[in-house]
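Participant: let's see this in three dimensions:
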Amino acid sequence: MDPKALKAEFPILHQDINGHPLVYLDNAATTQKPRAVIEAVKRYYEWDNANVHRGVHTLGSRATDAYEGARDKVRKFINAGSSSEIIFTRGTTAALNLVASGYARHLLGEGDEIVITPMEHHSNLIPWQQAAKATGATLKYIPLQPDGTIKLADVENTVTEQTKIVAITYVSNVLGTINPIAEITEIAHRKGAVIVVDGAQSTPHMKVDVQALDVDFYAFSGHKMLGPTGIGALYGKTRLLERMEPVEYGGEMIDFVELYDSTWKELPWKFEGGTPIIAGAVGLGAAIDFLEQVGLDNVDRHEKKLTRYAMDRLSRIDGITIYGPREERAGLVTFNLADVHPHDVATVLDTEGIAVRAGHHCAQPLMRWLNVSATARASFYLYNNEEDIDRLADSLVKTKEFFGYEPIR
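Facilitator: Predicted coordinates:
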C-alpha cells in the first residue's frame, strides 16, 4: 500500500494548520474520512433518505436495503455467523453499556465476579462498576506487568469458577498493548465465564474473526475506522443475545403491543428501538468497502513498521518517556517529554501543524498506575508515513527548546 496515494483520498488532510501542512496523529481518538465515505452518506441523503422497515414506497425500500446491506458488510468484516448477531449502536460505549445493562444486570447476583484490567477505557470500566453495584457482584482486576502487558498465568489466577464475565480491551488506547484475546477467551470459557471484548482500537487496524476468537460479545465504533461518528456495532452470540433484555423501548423493536404488555421483535431489531442510525450505517458500510480494498493485513503491516520507526526516532530524544511494551504493540506511541505538561506539548505541536492527543485518554486508573496525571499520544493510520514521524520528532525537539531545554547535539 502507498500511504501518500491513500492520503489523496482524504480531503481534510490537504490543508495548512498554523502555516504548516497538517500532520494528523490523533487516529486513536477518531480517523479521517475518505471521499468514498463522504459521498456515500451524501448520496443517501440526496437520493434514498427515508425511514427503514416501515414504508413500502421506493425510497423506503432503498433505504432499508442500504441499512441491512451495511449490517451484512459488518457481519462479513468480522466474520460473524449471522447478520442477526450484529446490533447497530451509537458506538463502542453504547455497545458495552448494552451488554452491561441488558445482560449483566439481569443475570448476575451476589457472589458472582466480573473481571477486567486496569488498562480499560472508561467505557469498558464504568459500566461494570455500575453492574457490580446494582447486582452485588464483585469487580476484580487482572494485574499488569511493568511494561503494561498481562500474563496468562495472572488471568488463570484472577478468573475463577465464580467469574461470570471477563471484559477486556483487545488493544489498549494508551499503552498500545495487544492482548492475547484467543487465549484469554479459552480461560474464561473453561471456567464458565463469557467474554466481552472492547474492539475500538483493534477493528480498524487488524483482521478480526469473532468466530475464530470465539468471543461472546465484541464492540467497536465506526468513526475510528474511517466511518461516520455516531455509529458502531455490537456482535453477540445468538444464544446470549436472546437471553438479553432490551434497554430502549418503542419504534421498530416491538412485535405486538397490548394495553398492558408488549412483545419484542426477533434479533437483531429487538435492540434497535426508534429510528436507527441509517446514514451512519451506510457510511460504515462504505468505510468497510474502503478498508477491504486496501486490505487489513496491509494496514497492520504498515502500522507496525511505522510504529517501530516512531519508537526508534522518538527514543533518541533526551528526556522522553515512552509507555507500554517495546516490541509487539499497536500503532500508537504514548509519551511524556521531560517535565513539560502534555497539554503544553500538544499546544506547541499544534503550532507546527501536528495534531496529537493529550490528557488522561479516558483511562484515569491507568494514569494512576503509570504514576502520571496525563500523557501525550501520537496514533497512526493508513495515511501516515515516516515523514509524519520525522515532523513529530523534530517538533518535539523544538518544544524542548521552547521550554528552555538544551537542543540535542
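Participant: could you use CA atoms for every contact and neighbour count after this?
Facilitator: Noted.
Participant: for the stretch 251-400 of the chain, what spans make up the strands?
Facilitator: With strands called from DSSP state E, counting those that start in this stretch, the stretch 251-400 of the chain shows them at 254-257, 262-264, 320-323, 332-337, 354-355, 357-359, 375-379.
Participant: now, of those, which is deepest in the fold?
Facilitator: When these are scored by mean count of other CA atoms under 10 Å, the highest mean neighbour count falls to strand 375-379 (a mean of 26).
Participant: contacting residues around it?
Facilitator: 25-28, 174, 331-336, 342-343, 345-346, 356-360 (CA atoms under 8 Å, 6 or more residues apart in numbering).
Participant: count of residues packed around Glu110?
Facilitator: 12 (other CA atoms under 10 Å).
Participant: what's around the residue nearest to Thr138 when sequence neighbours are not counted, how many residues?
Facilitator: Sequence neighbours aside, Glu113 is the residue nearest to Thr138 in space, at 4.7 Å (criterion: CA to CA, 6 or more residues apart in numbering). Neighbour count for Glu113, taken as other CA under 10 Å: 24.
Participant: same thing with Thr31?
Facilitator: 24.
Participant: likewise Lys224?
Facilitator: Lys224 has 26 neighbours, counted by other CA under 10 Å.
Participant: wait, isn't it in contact with Thr31?
Facilitator: Yes: Lys224 lies in contact with Thr31 (CA atoms under 8 Å); the separation is 5.1 Å.
Participant: would you do the same for the sequence below? I want to compare the two.
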Amino acid sequence: MSDQYPIEKIRSDFPILGQTNRGKPLAYLDNAASSQKPQRVIDSISRFYESTNSNVHRGVYQLAEEAENQYRLAREYVAEWFSVTADELIFTRGTTESLNLVANSFGKTQLGEGDRVIVSEMEHHANIVPWQLMCKTVGAQITVVPVLPDGSLDRQALSSLLKEPGSRILSLCQVSNTLGTQNPLSEIIQEAKLNDVRTVVDGAQSAPHQRINLRELGCDFFAFSGHKVFGPMGIGVLFGQKELLQEMPPFLGGGDMIEQVSFEGTTFASPPQRFEAGTPNVAGAIGLAEAFRYLSEIDLISASRHENQLLALARDGLQGIEGFIEHGTTSGKAALLSFSIDGIHPHDLSTLLDSEGIAIRTGHHCCQPLMQKLGVEATARASFALYNTMEEAERLVSAVRKAVSVLR
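Facilitator: The predicted model follows:
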C-alpha cells in the first residue's frame, strides 16, 4: 500500500523536512511531541499578519471585520471537521489548558466531598494534575484504572470503578502518548453513560491521525492541541456538549467573555465566548483551520496504513537487539514505539541518534506514574506521521544498532 501512497508529494508540502540535522538529512520521528507544518499553514498565518491583522470583537472598520470573519470561519471549519457545532467549540492554548478548563469549570460544579474522578495509569500529567488540584479543593478523590502488562486498559477494573458510588467523571486519553495504546472509547463511553458518569477525552494523540466524529463518539468533552495536528503552537480546542457548556461558570475573567459588567456584579456571554477571555489567538485559529483543510485532501486511512507499516518495520528491526524492550505491545496500537535497551540510558541513545540526523524523544514523556508502573525512569520514543518514510524507519534501526555497539 505504501507503494501507492504519495509520500514524496506529501513531504514536499513540509519545508522543514528538506533540511539537514548535524550534516545528515533530517529524520523527524518526534511527532507525538509536535508535528511539522505544511507550507500552506505557514502561509495562512503570514497572510493574516501581512494583510488582515486586527483585533476581533472590537471594531467596525474593514480590517477588523475581515479578521472577525476569518476567525469565525476558522471555528466553523474546525467544528465541521469534528461533526459538531461552532458554539460547542472553544479555542484554548492547547490540550493542557482545555483539560484545566474542564476541571476548573465543569469539575467545580459537579464534584463534591467524597466524589470520584476516574483516570488511568497511562495518562499524561495534563490529565492528572488539574483533577488533583480540583479534587483537593472540593474534597473529591482520584481513582486510577490500572494498565495491563501489554499496555492495554484493565477494562474489568474500569467497569468496577464506573459502578462505584460517587464516580462522577471519567477522564481518559484516546491514545497513550507513551504506549501507543488506542483505548476503545466508544464502548467505554457507552458504559460510562449507563452509570451516569461524564466523560472527558484527551484527544491530543488521536486527532492528528484520524477524523473523529464527536457526535458519534458521544463524549461530553474532547481536547486536543493544534501543534500536533500540523497546525501552529499556542492554539488548541475544547469541545463540550452544548447543554453542559451553558451551565458552566467562566474559567478566566476579562474582556469578551462578559455580557454586562458593573461593580455590583457581572453577567457572562454565552459559550464559547464565555470561556475565551481576552484577545484570542486569531492567527493560530486560522492556521489550525488551514491544517484541517490540508488533512481533508489526504486519504487518512491510507496514511494510517503507511504509518503502521513504518511502525512494523522499526519494531521488527529493533527486536533483534539484545536487551530491547518495547513498552506497549497491545494489538492495534498507534504508530508510536516506546522502548528501552538494557544497560543503555535513553538520553545517551538519543544523543547518538541526533548525530545521525534522527530526532526522537527521550524522558518520562510527562507520564511519571506510568514510568513507575513500567519500572523505568525514562524511555526512548519514536513516533511516526504521514510524512515519514520507510528509509527513515530503516535509518532509525541502523542508527540504534550503531549506538548500541558504541555504548556497550
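Participant: isn't Ile86 of the first structure up against Lys73?
Facilitator: No: look at Ile86 of the first structure against Lys73 with CA under 8 Å: they stay out of range, at 10.1 Å.
Participant: quick one: map Asn384 of the first structure onto the second structure.
Facilitator: Counting by TM-score structural alignment, Asn384 of the first structure corresponds to Asn388 in the second structure.
Participant: show me the contacts for its match.
Facilitator: Contacts of Asn388 of the second structure by CA under 8 Å, 6+ apart are Ile7, Arg11, Ala27, Tyr28, Leu29, Glu307, Leu310.
Participant: what is the nearest of those residues to Arg58 of the second structure?
Facilitator: Arg58 of the second structure lies nearest to Arg11 out of the contacts of Asn388 of the second structure, by CA to CA, at 39.9 Å.
Participant: quick check: closest non-adjacent residue to that closest one.
Facilitator: Once flanking residues are discounted, Arg11 of the second structure sits nearest to Tyr387: 5.4 Å by CA to CA, 6+ apart.
Participant: quick one: residues contacting that neighbour.
Facilitator: Going by CA under 8 Å, 6+ apart, Tyr387 of the second structure touches Ile7, Ile10, Arg11.
Participant: now those residues in JSON lines, with distance to Gly203 of the second structure?
Facilitator: As requested, the contacts of Tyr387 of the second structure are exported to JSON lines (distance: CA to CA, whole Å):
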{"residue": "Ile7", "distance to Gly203 of the second structure": "25"}
{"residue": "Ile10", "distance to Gly203 of the second structure": "24"}
{"residue": "Arg11", "distance to Gly203 of the second structure": "25"}
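Participant: out of these, which are buried?
Facilitator: Ile7, Arg11 (16 or more other CA atoms under 10 Å).
Participant: format the contacts of Tyr387 of the second structure as a markdown table; extra columns: secondary structure and distance to Ser262 of the second structure.
Facilitator: Output for the contacts of Tyr387 of the second structure, formatted as a markdown table (DSSP: H, G, I helix; E, B strand; the rest coil; distance: CA to CA, whole Å):
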| residue | secondary structure | distance to Ser262 of the second structure |
| --- | --- | --- |
| Ile7 | helix | 58 |
| Ile10 | helix | 54 |
| Arg11 | helix | 54 |
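Participant: so which of the contacts of Tyr387 of the second structure hold up in the first structure?
Facilitator: Retained contacts for the contacts of Tyr387 of the second structure in the first structure, judged by both residues aligned by TM-score structural alignment, their matches' CA atoms under 8 Å, are Ile7, Ile10, Arg11.
Participant: map the first one onto the first structure.
Facilitator: When the first structure is aligned by TM-score structural alignment, Ile7 of the second structure is paired with Pro3.
Participant: that match and Leu382 touch, don't they?
Facilitator: Yes: with contact defined as CA under 8 Å, Pro3 of the first structure counts as touching Leu382 (6.1 Å).
Participant: secondary structure element for Glu243 of the second structure?
Facilitator: Glu243 of the second structure belongs to helix 242-247 when assigned by DSSP states H and E.
Participant: list the buried residues in that helix.
Facilitator: Buried, per 16+ other CA under 10 Å, within helix 242-247 of the second structure: Lys242, Leu245.
Participant: same question, stretch 262-275 of the second structure
Facilitator: Phe268, Ala269, Pro271, Pro272, Gln273, Arg274, Phe275.
Participant: okay, that stretch sits on what stretch of the first structure?
Facilitator: Mapped onto the first structure using TM-score structural alignment, stretch 262-275 of the second structure spans residues 258-271.
Participant: next: stretch 104-113 of the second structure.
Facilitator: With TM-score structural alignment as the criterion, stretch 104-113 of the second structure aligns to 101-110.
Participant: please apply the same query to stretch 351-358 of the second structure.
Facilitator: Alignment of stretch 351-358 of the second structure against the first structure: residues 347-354, by TM-score structural alignment.
Participant: and the matching stretch, what's buried?
Facilitator: In stretch 347-354 of the first structure, the ones that count as buried by 16+ other CA under 10 Å are Thr347, Val348, Leu349, Asp350, Glu352, Gly353, Ile354.
Participant: what's the answer for stretch 107-121 of the second structure, then?
Facilitator: So, applying 16+ other CA under 10 Å, buried residues of stretch 107-121 of the second structure: Gly107, Lys108, Leu111, Gly112, Asp115, Arg116, Val117, Ile118, Val119, Ser120, Glu121.
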